[in-house]
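**Q** Generate coordinates for the sequence data below:
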Amino acid sequence: MAKGVVGKTVDNLGEYLKEQRTASKLSLRQLSEVAGVSNPYLSQIERGLRKPSADVLQQIAKALRISAEQLYIRAGILSPEDGLGGSVELAVLADPGLTERQKQSLLDVYASFLAINAAESGEGES
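**A** Reported below is the predicted structural model:
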């Protein structure tokens, strides 16, 4: 069965979530109750069939008592190379006053600005 757009990053995320859930000695049903995420949806995330939103990842991280940032990196929302620069992304993702679509739009614009600046600084060095 082809996974299409969801891809390898979500597989890695699903495997990681399952490992963390197992290490926490929680069943899928228990984690879904604590995180406030439906059992079938959580199962699809673990199997790599769904890519969860930043809000859902935050709920899961809180329930598992792990870093939401780590989940964002595994989901491909943040880059591990961001280092301290990731604080902008984290601030956007943590803002409860924004919708998921608004958060993603802001992150896309921010990433495009970084890419433009990197390309311009690369041209000046030649």
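
**Q** from here on, contacts and neighbour counts on C-alpha atoms
**A** OK.

**Q** Could you find the residue nearest the spatial middle of the protein?
**A** Residue closest to the average C-alpha location in the chain (Cα atoms, centre = their mean): residue 72, at 2.9 Å.

**Q** Now the second one, please; I'll put the structures next to each other:
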Amino acid sequence: MELRRTFGQNVRQARLARGMTIEALAQDAGLSYSYLGEIERGLRNPTLAVIEGLAASLAVEPHSLLQP
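**A** You can find the predicted model right below:
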């Protein structure tokens, strides 16, 4: 599986586990709703800064979002 797809699925799972909506996570991480949706669907290649921001908003380690 592609890394960006794995990352997107892990972001979605972590978001749902925390009971967050996509809108709430996008706002907390400083991203647009549509950009975050594309990340979750594996359509975007986020920068390291975006990965770090999402991990902070989800209270997880960045590397955990990249692991299959």
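
**Q** overall similarity of the pair, as a TM-score.
**A** After superposition, the two chains reach a TM-score (TM-score structural alignment, normalised by the length of the second structure) of 0.90; 67 aligned residues with a Cα RMSD of 1.5 Å.

**Q** if you go through the first structure in chain order, where are the strands?
**A** Using DSSP state E, the first structure contains no strands.

**Q** which helix of it spans the most residues?
**A** Longest helix in the first structure, counting residues (DSSP state H): helix 100-124.

**Q** and that one, which stretch of the second structure?
**A** Residues of the second structure matching helix 100-124 of the first structure are absent, with TM-score structural alignment as the criterion.

**Q** which parts of that helix are buried?
**A** Within helix 100-124 of the first structure, the residues that count as buried by 16 or more other Cα atoms under 10 Å are 100, 103, 104, 106, 107.

**Q** for the aligned residue in the first structure for residue 38 of the second structure, what are its contacts?
**A** Aligning on TM-score structural alignment places residue 38 of the second structure opposite residue 44 in the first structure. Contacts for residue 44 of the first structure (Cα atoms under 8 Å, 6 or more residues apart in numbering) come out as residue 50.

**Q** can you check residue 7 of the second structure too?
**A** Residue 7 of the second structure is in contact with 39, 40, 42, 65, 66, 67, counting by Cα under 8 Å, 6+ apart.

**Q** Distance to residue 15 of the second structure for these - can I get that in JSON lines?
**A** Formatted as JSON lines, the contacts of residue 7 of the second structure follow (distance: Cα to Cα, whole Å):
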{"residue": "39", "distance to residue 15 of the second structure": "12"}
{"residue": "40", "distance to residue 15 of the second structure": "10"}
{"residue": "42", "distance to residue 15 of the second structure": "15"}
{"residue": "65", "distance to residue 15 of the second structure": "11"}
{"residue": "66", "distance to residue 15 of the second structure": "15"}
{"residue": "67", "distance to residue 15 of the second structure": "16"}
